[in-house]
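>>> Give me a model of this one.
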Amino acid sequence: MVSLRPGGIYTKAQFQMELETLATCGMFEKVDLEGKTNPDGTMGITISFKESTWQSADKFRCVNVGLMPQSKPIEMDPDMTEKEKSEYYLRQEKDYKRRIERARPCLLPIPVHREVLQMLRGQGNVSARLMQKIMNQVQKWYHDEGYVWAKVMNFGYLNSKEVVFEVVEGDITQLVVQFHDKLGNVCEGNTHIPILRRELPKQLGQGHVLNIEAAKQALRNIRALGLFSNFEVNPRPDEKNEGGLIVEINLKEFEQKSAEVSTEWSIVPGHGGRPTLASIQPGGTVSFEHRNLKGLNRSILGSVTTSNFLSPQDDLGFKFEYVHPYLDGVYNPRNRTFRASCFNSRKLSPVFIGGPEVDEVPPIWVDRSGVKANITENFTRQSKFTYGLVMEEITSRDESSHISPNGQRVAPSGEISTDGPPTTLSGTGIDRMAFAQANITRDNTKFVNGAIVGERNVFQLDQGLGIGSKFPFFNRHQLTLTRFIQLKEVEEGAGKPPPPVLVLHGHYGGCVGDLPSYDAFTLGGPYSVRGYNMGEIGAARNILELAAELRIPVKNTHVYAFAEHGNDLGSSKDVEGKPTEVYRRVGHGSSYGVGVKLGQVRAEYAVDHNSGTGAVFLRCGERF
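Have a look, this model is predicted:
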């Protein structure tokens, strides 16, 4: 409690203030400050005191006196008679009791009350030192629970046996939202205030006690909106209400409109083998975004990608999307978002891949273009339900971009044959279809010192509507279950080591009805069965994948061992054209190996159990 420090230089007024502070704090009956001059001109200060003591107590009460009206204290006249002094003290006692009875209950839980009672009952007379210890205990609980603006303002006796602690807890008296321009000046924002308020935790509203975790959650939610380049939550004392806080949320908005061009230049040989101006191919991506339309967080996004802007029709890729959050209204607590998009894409089909004993098979590319509309309902930040409609045109092409109705094979003579399995349902190389799609994700995972633990379940359903080429009617369903099991309890906190984790993963996929080859389930690859190429194990109507991975923390990363198995459940023969059999794949396979996480990269050594050979792989992202 003493602010004087050796080596400091102080004035007489500062010494006097120090003495008054100690004498009026209520902890001491008597305080003396004595100074003695040393031969070298410095002073030695001695503070002697006698602690205050009170009679024993067996009751404890803690009340929140924040925001209570402050009555002006009645000063005692030194010329009062003994009777007037007695009446004065009686009136002071009544005023104190009335103040305590009108105060609100505090947040201090029953277990802490019991701890304090044990401390009081374990003593005879209550000393100032014990009161200080109790005060530290009370404030420690508040700060440990995130109420960092709470503090003990006073303590005393209400009755002869009851100790009362008066606290202010940091009640929020006002929530202020302010927008700032590029220069930091307060300005009028584009975003509607209800958009922001619905993202704020209820604990951050007026009438609640400010908790540091609620403030952090508010920052996370504001960041997730993606509307602001800078955002702050600043509490400050309310000068009109003792113990009250005004919470200011300061925001700086992104520009509503933005565009970006990224280019890639491919130089190809011209006449004579030298590049000429005509042979320089400029490629890249043009993207634009118009965010926060009408201040309601709606947005339009688009991108166009090609490897040659001078002749973009060869490989032009595009995606345009409209996002409409708060579908049921800003004030409706139901959190649904509508999305509509038109797109095209090109991917290498893993269905037409040769097995380990087959020479390289000419690739088949699958182009998809169409429109998609869906509604996403967020149950929690990680769990959601999405349902919608997809209409698309699918085109199968060879490596020369020609339409390919059938897969290709390499004949024993070395010639390429085009009599492989059909690539589309219609048999023409082009399919059109419409289907309904739904996906429900239940994700209860969390991070413990950087390691993910918990469980995640995903169920997806695609239902053909009988609209399109050959009136496709099908039901395609998938279920994925993943468990991240924490094997050891650890202390959580910054810099603490993560726990070892066992990952158990299962994935089932099945399809009944019309199944085009490009929608068949494939086995093998970095996100199926590691150690194999994409689709190397087979393509099937039904598949089952099982995996286990043990993660052991090492310094700032983790090493892991894994084992995986994939099986077509005998359904490869039910895919039209039997691509698994044609390309000599076995339909089932296992792998095992070890790996280490290096930032966002996974370095793995995996053994292909079918061939018994191993290889090193570098993969980006997470397997599960």
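>>> from here on, contacts and neighbour counts on C-alpha atoms
Fine.
>>> The nearest residue to G317 once chain neighbours are set aside: what's it in contact with?
Distances taken as CA to CA, 6 or more residues apart in numbering put T305 closest to G317, at 4.9 Å, once the chain neighbours are dropped. Taking CA atoms under 8 Å, 6 or more residues apart in numbering as the contact definition, T305 lies against G283, G284, T285, V286, L316, G317, F318.
>>> R102: which of those is nearest?
V286 (65.7 Å; CA to CA).
>>> you'd agree the closest one is up against E264?
No - judged on CA atoms under 8 Å, V286 makes no contact with E264 at a distance of 11.5 Å.
>>> higher neighbour count, those two?
Neighbour count, other CA atoms under 10 Å: between V286 and E264, V286 has more, with 16 against 13.
>>> Remind me which helix or strand that one belongs to.
strand 280-293 (DSSP states H and E).
>>> Quick check: next helix or strand after that strand?
Using DSSP H and E, the first helix or strand after strand 280-293 is strand 298-306.
>>> how far is that next one from where the chain is centred?
25 Å (CA atoms, centre = their mean, to the nearest Å).
>>> just checking, what packs against the helix or strand in which D462 is found?
In this structure, D462 sits in strand 451-468 according to DSSP H and E. On a contact count with 3 or more CA pairs under 8 Å, 6 or more residues apart in numbering; DSSP states H and E, strand 451-468 meets strand 430-443, strand 446-448, strand 474-486.
>>> Pull out the buried residues from the last one.
This means strand 474-486. By 16 or more other CA atoms under 10 Å, the buried positions in strand 474-486 come out as 474-486.
>>> can you list contacts of that strand?
If you take CA under 8 Å, 6+ apart as the criterion, strand 474-486 is touched by 445, 452-465, 499-515, 624.
>>> Return the angle between stretch directions for that strand and strand 451-468.
Per axes from the mean of the first three to the mean of the last three CA atoms, to 10 degrees, the angle that strand 474-486 makes with strand 451-468 is 180 degrees.
>>> Sequence B follows; please return its structure for comparison with A:
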Amino acid sequence: MFIKKILFFYVYSVLNLVLIASSEGQTIEEKEPESPTCTTANCLQPTEIIPEQPSDTRREIILPNPTRLRFSIFGNQETGNFLFGFGRTLPDNTALKGRTREPVVQSLSTYQSAFPIIGFIGYRLAENQRIVFEGRGETRSLGGDLSYSIAPIGSQGIYSINIQTQRGRSTVFDEGKRNVDLPNNDNAWVHRYGGGVEYAQLIDNINLAVAINYERISIHDAMFSNQVFARDEFGNRMTVSGEGQDDLVTFNLAGLYSTVNDEAYPTSGTRIRVGVEQAIPIGEGSIAYTRVAGNVSQFIPLNIFKNRQTSDTLVLNVQAGTYLGDVPPYDSFSLGGGESIRGYSDGQISSGRSFIQGTVEYRSPVFLSFNIFKQTIDTRGIVFLDYGTDLGSQYSVIGRPGVVRDKPGWGIGYGFGLHIQSSIGLFRLESGWGNCGDYAFVVKVGDRF
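From the prediction side, this is the model:
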């Protein structure tokens, strides 16, 4: 209880200081003449879903992620200070946790459907403040994120606080050659709720964010069930505490470096994501670990077809991560699926302490372009090769979920597909084969890199 009071006081103090800074900043702003140049503060105004290229790169901290689905035809309306629509509007680089927030690596432990429903609603409280709720719903997961952001006048950064909740089926506790359920023969659902405080700043081409987060994590037998489970049907632990629920307090650092020529569909440049998470042993489970992850993508224009207006591209991607200390089973690195090793279902390959995966993907120039409802549709072909391994680390995860489900630990996927790009977003139709004879056809929204 004493520790929780300290955390509450810390959060309260940070917000109080931020609000004071905001009040002082607005007084100064009244004395200064208006300037057409974008500042960090006025960048917090609601933006259209397909914004123009900003003149000040600090605007990128809070712009919507352009690689994700967005409906500019009938959604994303702005009326005064009010903003709502479909798609994502939270920043692309963040150290806060939430179902709709962008991860450093794509080894996710929650299922992702082909067409999730993602929407947001926001309100601009002042020139330098906004509040946004963003939600995501699909057949096997549901999540919501309520955040408040402020950019004090004269400050180079943005302060944010959020509360979030998410419930979903876990790829860690599914898939594999052996089916393992809960003692009542139902599937395991992971429930999370919590919040955090973040500071984010853009320095040249590097976007940095630091945050402190708290989550209560528990295992249930349905999306809206109150019954808690500590172990599976064979007695293997599914939480660190062994009581069916854990408290997770973490310090998070997230960084994004990007020099790509097009955020939505790059054909040249580099994009690097890094993340460090330090868990503090507080509350149920007393979880302590250091998690490090990295994601590097290089887009190389080949220009093999000289008579094309668009270039073909070679994409090289490497992702890796590891835990030092405890490895909560529900957060182990999950390999396999459309965002990982194609040709396999989500989480089919591994649930490990560590992982490394690489991808080589060739993207052709646009070979077919047409218009539908005054929207230009560009179509490209792709071929790919994916490889991933957990480096034999499944045995060191608490409860050994990958071992008891007989997941192979490594895999190779290869195949081809179509990328259909429009103002709404990027649609990926990909057929993949695994080295063990598996086949998977996936339809995804947004670029995986």
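>>> TM between them?
Overlay of the two chains. TM-score (TM-score structural alignment, normalised by the length of structure 2): 0.68; 344 aligned residues with a CA RMSD of 3.6 Å.
>>> hmm, back to that, dump the buried residues of strand 474-486 of structure 1 into a markdown table; add distance to H588 of structure 1 as well.
Formatted as a markdown table, those follow (distance: CA to CA, whole Å):
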| residue | distance to H588 of structure 1 |
| --- | --- |
| F474 | 25 |
| N475 | 23 |
| R476 | 21 |
| H477 | 20 |
| Q478 | 18 |
| L479 | 19 |
| T480 | 19 |
| L481 | 20 |
| T482 | 21 |
| R483 | 23 |
| F484 | 26 |
| I485 | 27 |
| Q486 | 30 |
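>>> quick one: which of those residues is nearest A13 of structure 1?
Out of the buried residues of strand 474-486 of structure 1, the member with the shortest distance to A13 of structure 1 (by CA to CA) is Q486, at 60.9 Å.
>>> That closest one maps to what in structure 2?
With TM-score structural alignment as the criterion, Q486 of structure 1 lines up with P301 in structure 2.
>>> Not counting residues beside it along the chain, what's closest to that match?
Counting by CA to CA, 6+ apart, T313 is the residue found nearest to P301 of structure 2 once chain neighbours are left out, at 4.6 Å.
>>> quick one: contacts for the one you found?
Taking CA under 8 Å, 6+ apart as the test, what T313 of structure 2 contacts is T267, S268, F299, I300, P301, L302, N303, Y362, R363, S364, P365.
>>> List buried residues within those residues.
In those, the ones that pass as buried (16+ other CA under 10 Å) are T267, S268, F299, I300, P301, L302, Y362, R363, S364, P365.
>>> Tell me the counterpart of the first one in structure 1.
Right, T267 of structure 2. T267 of structure 2 maps onto I452 in structure 1, by TM-score structural alignment.
>>> which SS class is P356 of structure 1?
Assigned with DSSP: H, G, I helix; E, B strand; the rest coil, P356 of structure 1 falls in the coil class.
>>> So it versus D568 of structure 1, what's the distance?
To D568 of structure 1, P356 of structure 1 is 17 Å away according to CA to CA, to the nearest Å.
>>> Settle it for me: which of those two has more neighbours?
Shown here are P356 of structure 1 and D568; by other CA under 10 Å, D568 has more neighbours (27 against 17).
>>> in terms of contact, does that one touch G538 like I think?
Yes - D568 of structure 1 is within contact range of G538, at 7.3 Å (criterion: CA under 8 Å).
>>> Report the set of residues contacting both of these two.
Common neighbours of D568 of structure 1 and G538 (CA under 8 Å, 6+ apart) are L523, G587, H588.
>>> what's the closest non-adjacent residue to the second one?
The shortest distance from G587 of structure 1 to any residue other than its chain neighbours is 4.7 Å, reached at G538 (CA to CA, 6+ apart).
>>> likewise G432 of structure 2?
That would be G343: by CA to CA, 6+ apart, it lies 3.9 Å from G432 of structure 2.
>>> Then N449 of structure 1?
P498 (4.8 Å).
>>> Can you tell me what that neighbour aligns to in structure 2?
Match for P498 of structure 1 (TM-score structural alignment): T310.
>>> how deep is P281 of structure 2 tucked in, by neighbour count?
Neighbours of P281 of structure 2 using other CA under 10 Å come to 15.
>>> again, but for N406 of structure 1
Count around N406 of structure 1 with other CA under 10 Å applied: 23.
>>> just R99 of structure 1 next, same as before
Neighbours of R99 of structure 1 (other CA under 10 Å): 15.
>>> tell me which element it falls in.
Going by DSSP H and E, R99 of structure 1 is in helix 82-102.
>>> equivalent range in structure 2 for that helix?
Taking TM-score structural alignment, helix 82-102 of structure 1 hits no residues over in structure 2.
>>> For the next helix or strand after that helix, which helices and strands make contact with it?
Sequence order places strand 104-105 as the next helix or strand after helix 82-102 of structure 1, per DSSP H and E. Here strand 104-105 of structure 1 touches strand 59-64, going by 3+ CA pairs under 8 Å, 6+ apart.
>>> Which part of structure 2 matches the strand it packs on?
Counting by TM-score structural alignment, strand 59-64 of structure 1 has no counterpart in structure 2.
>>> With stretch 364-377 of structure 1 instead?
Under TM-score structural alignment, the match for stretch 364-377 of structure 1 is residues 188-201.
>>> For stretch 113-133 of structure 1, buried residues please.
Neighbour-count burial for stretch 113-133 of structure 1 [16+ other CA under 10 Å]: H113, V116, L117, M119, L120, V126, S127, A128, M131.
>>> Can you tell me the residue that sits opposite the first one in structure 2?
Aligning on TM-score structural alignment leaves H113 of structure 1 without a counterpart in structure 2.
>>> Run through the residues that contact H113 of structure 1.
Contacts of H113 of structure 1 (CA under 8 Å, 6+ apart): F60, R61.
>>> that older thread, and the two most separated of the buried residues of strand 474-486 of structure 1?
Across the buried residues of strand 474-486 of structure 1 (CA to CA), the longest gap, 39.8 Å, separates F474 and Q486.
>>> do you know how far the residue nearest to G317 of structure 1 is from S86 of structure 1?
To S86 of structure 1, T305 of structure 1 is 90 Å away according to CA to CA.
>>> ok, now E564 of structure 1?
E564 of structure 1 is 86 Å from S86 of structure 1, by CA to CA.
>>> Show me which of these two is the more surrounded one.
Remark: of E564 of structure 1 and S86, E564 carries more neighbours, 21 against 12, as counted by other CA under 10 Å.
>>> Am I right that that one is in a helix?
No - per three-state DSSP, E564 of structure 1 lies outside any helix segment and is strand.
>>> surely it meets G531?
No - at 9.4 Å, E564 of structure 1 and G531 do not qualify as touching, with contact defined as CA under 8 Å.
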